[in-house]
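structure for this input, please:
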Amino acid sequence: MKLTYYGYQPFDVQPGEITVLATAAPKIYHDLVIGLRDDMDTVRLASDDFELLKHSQASHWYGDPVLEIDLNKIFQRKLQDLFLKSLSEKQVVQLTDDWQRIITQILGDSYLLDVPLNVPETPALAKLVKLSGLQLEESVNREPYGILETLIKTLVELNDQKMVVLTNISHYLQVPRLKMLRKVVATTYLPVLDIEFSENRQKDYFKECRYHFIDHDFILW
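Predicted coordinates:
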């Protein structure tokens, strides 16, 4: 995929890699953020064959790992749907039978009230899964690396191949953690873009990533 910002050659964002677009220029950072977050024309996305792509079709904005990403808010419903699709016919029958036994038990205990009670219908399995609150463990939301690793792994499970757009991951990850994240990304087909606001070049920190830096004077390094 190619990302174009006016005045510069297109930036390649390749699957299985972390591409970093860092800048010390507030205007450029602003343009990149609103372009990718709010689907504005300050940034253009295109295929490797230079076919223009709509942002919503080609990328997902996730932003700041700590301030913006709530994994369960983003993925809970999708993971519940995936869980249901992953069940074998035998497992569906077993879960349905188990739920029917619970209903039978409830009705069996309804004598505790001196009024006639009944369960009008057995809820669909999808509704039962939703009522269960099935979700990612809260522990993965407690520290930045866990958030990012789980984000990538969840997108792989969901077979979502859109570009992952993050911001300022250098604020949260030390070099060993960044290396671990890069290795996770390298095992996937996901293109990952990190937009950084930084006064100085961080080429050494991002040495294992595809790194670009635009300074205060709008010069690309």
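
from here on, contacts and neighbour counts on C-alpha atoms
Will do.

need the strands for the chain, in chain order.
Here the chain has its strands, by DSSP state E, at 2-5, 11-12, 18-23, 43-46, 52-53, 59-63, 163-167, 192-197, 210-214.

just give the nearest non-adjacent residue to the most centrally placed residue in the chain, would you?
The chain has Leu151 as the residue nearest its centroid, 4.4 Å off, counting by CA atoms, centre = their mean. Counting by CA to CA, 6 or more residues apart in numbering, Leu71 is the residue found nearest to Leu151 once chain neighbours are left out, at 7.0 Å.

and the one you found, what does it touch?
Taking CA atoms under 8 Å, 6 or more residues apart in numbering, we find Leu71 in contact with Leu136, Asn141, Ile147, Leu151.

one more, so I can put them side by side:
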Amino acid sequence: MNLTVYPQAPFAVDSGKLTFLQTNNPKFYSTIVLGCKNLDKIIISENDEILELSSHLAYLGNGIDNVDLITAFKTKLEIEVIENLTESERQRLFQLDREVKSIFLGAAYLEELPLAIDDEWNLKKMAKYCGINILTSSMDNPYDIIKVIIKLYHKFYPKKLMVLNGLFNYLNSSQINDLIQMIKALDLYVLILDFSADFRKELADKCRYYRVDSDFVRFNY
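Okay, here's the model as predicted:
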């Protein structure tokens, strides 16, 4: 997969190998960040075919400031849970639904009012009632949040290019190494943007590393 920001040549992003794009050029950095965020003025392509940005790119920022990145998967998680139910589990939930509605209906008759209870059995409503969600309070540090977000995208959008930036304000070298290994194990497309002039030799040895300097000169490592 290639990401193009004119007038630069395409930046190759391989699955399973972290791609690191560093620059200390404010104009270039803002162009690529806003392009990924707004899905505008950049191009994603593969095998010379231009891909639709909304279907193939997900801008995640630093993955920490925006809790909606996790809560946005709530509905998908509910559907996943429902699809994994066995037939016996579905029958038991149907019986429980009848019992719960019978209790409420009995209480309604005590008031001698012409009330009715919806007799429809809806697994989606039952799952939503249970409040299935990711327990973010159990995440002790920013890296835990980033791992969960990446795993969610791997599960539901495995072929999307994930673009993150500003991670080095939150991760230590050990966590960065773990992130590189996780991307390899899950075979993901991940691009990290970094606004800095500091060459990171340890990343050049392990990642696809690009650098664009203040004069728009590009270096490939």
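
can I get the buried part of the contacts of Leu71 of structure 1 as one PyMOL selection?
Command for PyMOL, covering only those of the contacts of Leu71 of structure 1 found buried under the criterion 16 or more other CA atoms under 10 Å:
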select buried, resi 136+141+147+151
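
residue in structure 2 paired with the residue nearest to the centre of structure 1?
Superposed on structure 2 with TM-score structural alignment, Leu151 of structure 1 falls opposite Ile149.

so that match makes contact with Ile70?
Yes: counting by CA atoms under 8 Å, Ile149 of structure 2 does reach Ile70; the two are 6.3 Å apart.

quick one on the thing from earlier: from Leu164 of structure 2, how far out is the match of Leu151 of structure 1?
Per CA to CA, to the nearest Å, Ile149 of structure 2 is found 11 Å from Leu164 of structure 2.

hey, what's in contact with both of those two?
Among the neighbours of Ile149 of structure 2, those also in contact with Leu164 (CA under 8 Å, 6+ apart) are Gly63.

so who does Ala25 of structure 1 touch?
So Ala25 of structure 1 contacts Phe197, Ile214, Asp215, His216, Asp217, Phe218 (CA under 8 Å, 6+ apart).

what subset of these is buried?
For those, buried by 16+ other CA under 10 Å: Phe197, Ile214, Asp215, His216.

with distance to Glu17 of structure 1 added, can I get these in a markdown table?
Shown next, in a markdown table, are the buried ones among the contacts of Ala25 of structure 1 (distance: CA to CA, whole Å):
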| residue | distance to Glu17 of structure 1 |
| --- | --- |
| Phe197 | 20 |
| Ile214 | 20 |
| Asp215 | 23 |
| His216 | 26 |
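
residue in structure 1 matching Leu123 of structure 2?
By TM-score structural alignment, Leu123 of structure 2 lines up with Leu125.

quick one: contacts for that match?
Val92, Leu95, Thr96.

helices along structure 2, start to end?
26-38, 53-56, 68-71, 74-83, 87-110, 123-130, 142-156, 173-186, 201-204 (DSSP state H).

quick one: contacts of the second one?
Helix 53-56 of structure 2 is contacted by residues Leu39, Ile43, Ile44, Lys159, Lys160, Leu161 when judged by CA under 8 Å, 6+ apart.

hmm, 10 Å instead?
1, 36, 38-40, 42-45, 157-162, 189 (CA atoms under 10 Å, 6 or more residues apart in numbering).

can you check the first one too?
Identification of contacts with helix 26-38 of structure 2 by CA under 10 Å, 6+ apart yields 3-6, 8, 21-23, 39-43, 53-54, 57-61, 162-165, 193-196, 212-216.

may I see the ChimeraX selection of the buried members of these?
Here is the ChimeraX command that selects the buried residues among the contacts of helix 26-38 of structure 2 (16+ other CA under 10 Å):
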select :3,4,5,21,22,23,39,42,43,53,57,58,59,60,61,162,163,164,165,193,194,195,196,212,213
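
return every residue with contacts to both of Ile149 and Ile70 of structure 2.
By CA under 10 Å, 6+ apart, Ile149 of structure 2 and Ile70 have these common neighbours: Gly63, Ile64.

how close does the closest residue to Phe219 of structure 2 other than its chain neighbours get to Phe20 of structure 2?
With CA to CA, 6+ apart as the criterion, Phe219 of structure 2 has its nearest non-adjacent residue at 5.1 Å, and that residue is Arg211. For Arg211 of structure 2, the distance to Phe20 of structure 2 equals 8 Å [CA to CA].

with Ala127 of structure 2 instead?
As judged by CA to CA, Ala127 of structure 2 and Phe20 of structure 2 stand 40 Å apart.

go on, Ala12 of structure 2?
Here Ala12 of structure 2 is placed at a distance of 10 Å from Phe20 of structure 2 (CA to CA).

compare the two (neighbour count), which wins?
The neighbour count for Ala12 of structure 2 versus Phe20, taken as other CA atoms under 10 Å, is higher for Phe20 (24 against 18).

corresponding residue for the more buried one in structure 1?
Match for Phe20 of structure 2 (TM-score structural alignment): Val20.

its match touches Val13, doesn't it?
Yes: Val20 of structure 1 lies in contact with Val13 (CA atoms under 10 Å); the separation is 8.9 Å.
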